[in-house]
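Participant: with the input below, show me the fold.
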Amino acid sequence: MNVIITGISGFVGQNLSRYLEENNCNITGLSLRNNWKLTANQDALIHLAGKAHDTANTSADEEYFKINTDLTKKLFNEFLQSDIRDFIYFSSVKASADIVEGILDEDHVSDPKTPYGKSKLLAEQYLLSKDLPKDKRLFIIRPCMIHGPGNKGNLNLLYKIVEKGIPWPLASFHNQRSFLSIDNLNFLILQIIENKNIKSGIYNFADDEFISTNQLIKIISQVSGIKCRLWNVPTGLISSVAKLGDKIKIPLNSERLKKLTESYAVSNKKIKRALNIINLPVSAEEGLIKTIKSFQSK
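Facilitator: Okay, the predicted model is just below:
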């Protein structure tokens, strides 16, 4: 199996390419920064490259559309003219919704509010608008928050808070969130490119179980061997502090508070039905424990 990957130097790209190579795939990285062209005799093109959501809100809107939308259009047009069978586009659940009530599935009417989400959705809409030859497949992947050893982000921030013995002051916020272990992501992509019976379409990627932030704090405490300290500070007070963080530089702002406390439950039933499986290889808790343990070695 010959596979091209854009964004191969990123966290997902490094892990995915290594995993596919271990499973008898020949991997070619493709940089889209300068002049590029698709090579012949390839089976799948995995498009990971893109501009990630900037939680500090310092990026210009046009940057998202230039990279996430326009570049994806150009790459897909080249794919249509090539002999490559599969195009796998890594979009985001944020292309569907910024706020989730209930459980998000692929039938949800997309209504993103941020430039990031809008740029991803516009790319999706363009891909779906094109006539796809019968011998080709298009997969639009919408992953939720991806994590794994070597990945930095809010999980690492939470780990540092627990490690330092700082009480978690947001315990009064009750939520249910979906995560995606890099191990489950790798497994799903390999299944897609190996199984020719899976139909084109949009697929959410998420672990099987939902985890609350309070549960996550407890898991981190258990792994770290540190007493779990959950403080139920009134939500109104926390929100006021976050608004202050929007104006001056402090660890908490409204965007970060939203990410840490909002509910965002994502269904992965569609992809599991397509693969005819009941569970993914790694449970949500197992994946989180693996990621958290990786923080301890640093």
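Participant: hey, let's count contacts and neighbours off CA atoms from now on
Facilitator: OK.
Participant: and residue 290, how many neighbours does it have?
Facilitator: 15 (other Cα atoms under 10 Å).
Participant: which secondary structure elements does the helix or strand containing residue 17 contact?
Facilitator: Assessed by DSSP states H and E, residue 17 sits inside helix 11-22. Counting contacts by 3 or more Cα pairs under 8 Å, 6 or more residues apart in numbering; DSSP states H and E, helix 11-22 is packed against strand 2-6, strand 26-30, helix 182-194.
Participant: angle of it against strand 2-6?
Facilitator: Orientation check (axes from the mean of the first three to the mean of the last three Cα atoms, to 10 degrees): helix 11-22 against strand 2-6 gives 170 degrees.
Participant: structure for this one too, so we can compare:
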Amino acid sequence: MSHKVFLTGASGFVGSAILRRLVADGTPVVAAVRQGSVAPSALVRCVQFRSFEENNDWDGALAGCDVVVHSAARVHVMNDTESDPLAAFRRVNVEGTLTLARQAVAAGVKRFVFISSIKVNGEGTQPGRPFSASDTPQPQDPYGVSKLEAERALLALAHESGLEVVIVRPVLVYGPGVKANFLNMMRWLDRGIPLPFGAIHNRRSLVALDNLVDLIVTCIGHEAAANQVFLVSDAEDLSTSELLIRMGQALGRPARLLPVPAGFLSAAAKALGKEGLAQRLCGSLQVNIEKTRDLLGWYPPVTVDTALEAAAKHYQEYDKK
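Facilitator: A predicted model of the protein is given here:
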């Protein structure tokens, strides 16, 4: 069955990749982009917005669409300057999402695919005890709380209206054009900087951008996806040291790792006020994607090494400084 998709966040890291895939597949798309952004494709109709809050009018953009893929969000930031971060996250991630969903129902949209976050589950796991889609949510920060509240509001709307809601909770997404800590790690490796992660034996689930996009596209039309929550990863968990070694191989710059004990790194990070960064580099966060595989017949089409090579190539061509 052919679908017409309304896609939010179409100029973002994940949204732009979804758009490229939909265009390549020949799927009709209406793309919402932040005002001032360059139109992501001449092949799709674009609508612009100032900020994704509760006061947007999407009626005209939604006309004729039967699926919404909502990837726009106020994203997690390391040093939030808002006086009330939770209120700021709620305005965009909860009220803005629910306004869009209600207007989608009124416009006759049948399915709403919501890109949430693994932060709904929590910040970390014990090795060998991964998060699953059925776990009781335990968000630890305002971003995770706002995503959980949005999920619950959407599922309540689904119950009231018959709208089919699909929730996808990605782990850390990497790929061509990735920013933040992942980009920093590539720069460290490229410059040959010795890194103190040779004794880190944690387990982290990651998801390549192409794998996440493939699952989202699957969720657009798969009957079994309706009103379900899915976790997504590459199905291969790595320690920080393993990730750096394989990233270095992709860059052609062997990782120089020093065997500094994890306890020492955690204590140093705490003293510097960088506990969150230490958790991401030294702690474990694994997810179980059995439900995603069993219910949808989906398995990640791209391997970790292939995805790292694509990220490294983009870095060397566009992001290297």
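Participant: quick one: TM-score?
Facilitator: The TM-score (TM-score structural alignment, normalised by the length of structure 1) is 0.91; 291 aligned residues with a Cα RMSD of 1.9 Å.
Participant: ok, back up a step: in structure 2, what stretch matches the helix holding residue 17 of structure 1?
Facilitator: Aligned using TM-score structural alignment, helix 11-22 of structure 1 spans residues 13-24 in structure 2.
Participant: export the helices and strands packed on helix 11-22 of structure 1 to CSV and tack on mean neighbour count?
Facilitator: Formatted as CSV, these follow (neighbours: other Cα atoms under 10 Å):
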stretch, mean neighbour count
strand 2-6, 20
strand 26-30, 17
helix 182-194, 18
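Participant: want to throw those into CSV with distance to residue 126 of structure 1?
Facilitator: Shown next, in CSV, are the helices and strands packed on helix 11-22 of structure 1 (distance: least, Cα to Cα, whole Å):
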stretch, distance to residue 126 of structure 1
strand 2-6, 19
strand 26-30, 21
helix 182-194, 22
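Participant: tell me which residues of the match of helix 11-22 of structure 1 come out buried.
Facilitator: 13, 14, 15, 16, 17, 18, 19, 21, 22 (16 or more other Cα atoms under 10 Å).
Participant: and the strands in the stretch 151-298 of structure 1, which stretches?
Facilitator: Remark: strands assigned in the stretch 151-298 of structure 1 by DSSP state E, counting those that start in this stretch are 179-181, 201-205, 265-266.
Participant: relative to residue 122 of structure 1, which of the ones you listed is closest?
Facilitator: strand 201-205 (13.8 Å; Cα to Cα).
Participant: could you pull out the helices for the stretch 101-250 of structure 1?
Facilitator: Here the stretch 101-250 of structure 1 has its helices, by DSSP state H, counting those that start in this stretch, at 115-129, 154-163, 182-194, 213-224, 235-245.
Participant: would you turn these into TSV with distance to residue 294 of structure 1?
Facilitator: Shown next, in TSV, are these (distance: least, Cα to Cα, whole Å):
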stretch	distance to residue 294 of structure 1
helix 115-129	29
helix 154-163	10
helix 182-194	13
helix 213-224	11
helix 235-245	29
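Participant: compare those and give me the one nearest residue 142 of structure 1.
Facilitator: Using Cα to Cα, the nearest of the helices of the stretch 101-250 of structure 1 to residue 142 of structure 1 is helix 115-129, at 9.7 Å.
Participant: which stretch of structure 2 lines up against the closest one?
Facilitator: Aligned by TM-score structural alignment, helix 115-129 of structure 1 falls on residues 142-156 of structure 2.
Participant: distance between the matching stretch and the chain's centre?
Facilitator: 15 Å (Cα atoms, centre = their mean, to the nearest Å).
Participant: report the mean deviation for the helix holding residue 17 of structure 1 after fitting onto structure 2.
Facilitator: With the two structures superposed, helix 11-22 of structure 1 lies on average 0.8 Å from its match in structure 2, counting by mean Cα distance after the TM-score superposition for structure 1.
Participant: next, the angle from that helix to strand 26-30.
Facilitator: 150 degrees.
Participant: now the aligned partner of residue 259 of structure 1 in structure 2: how far from residue 247 of structure 2?
Facilitator: For residue 259 of structure 1, the aligned residue in structure 2 is residue 280 (criterion: TM-score structural alignment). Residue 280 of structure 2 sits 17 Å away from residue 247 of structure 2, taking Cα to Cα, to the nearest Å as the criterion.
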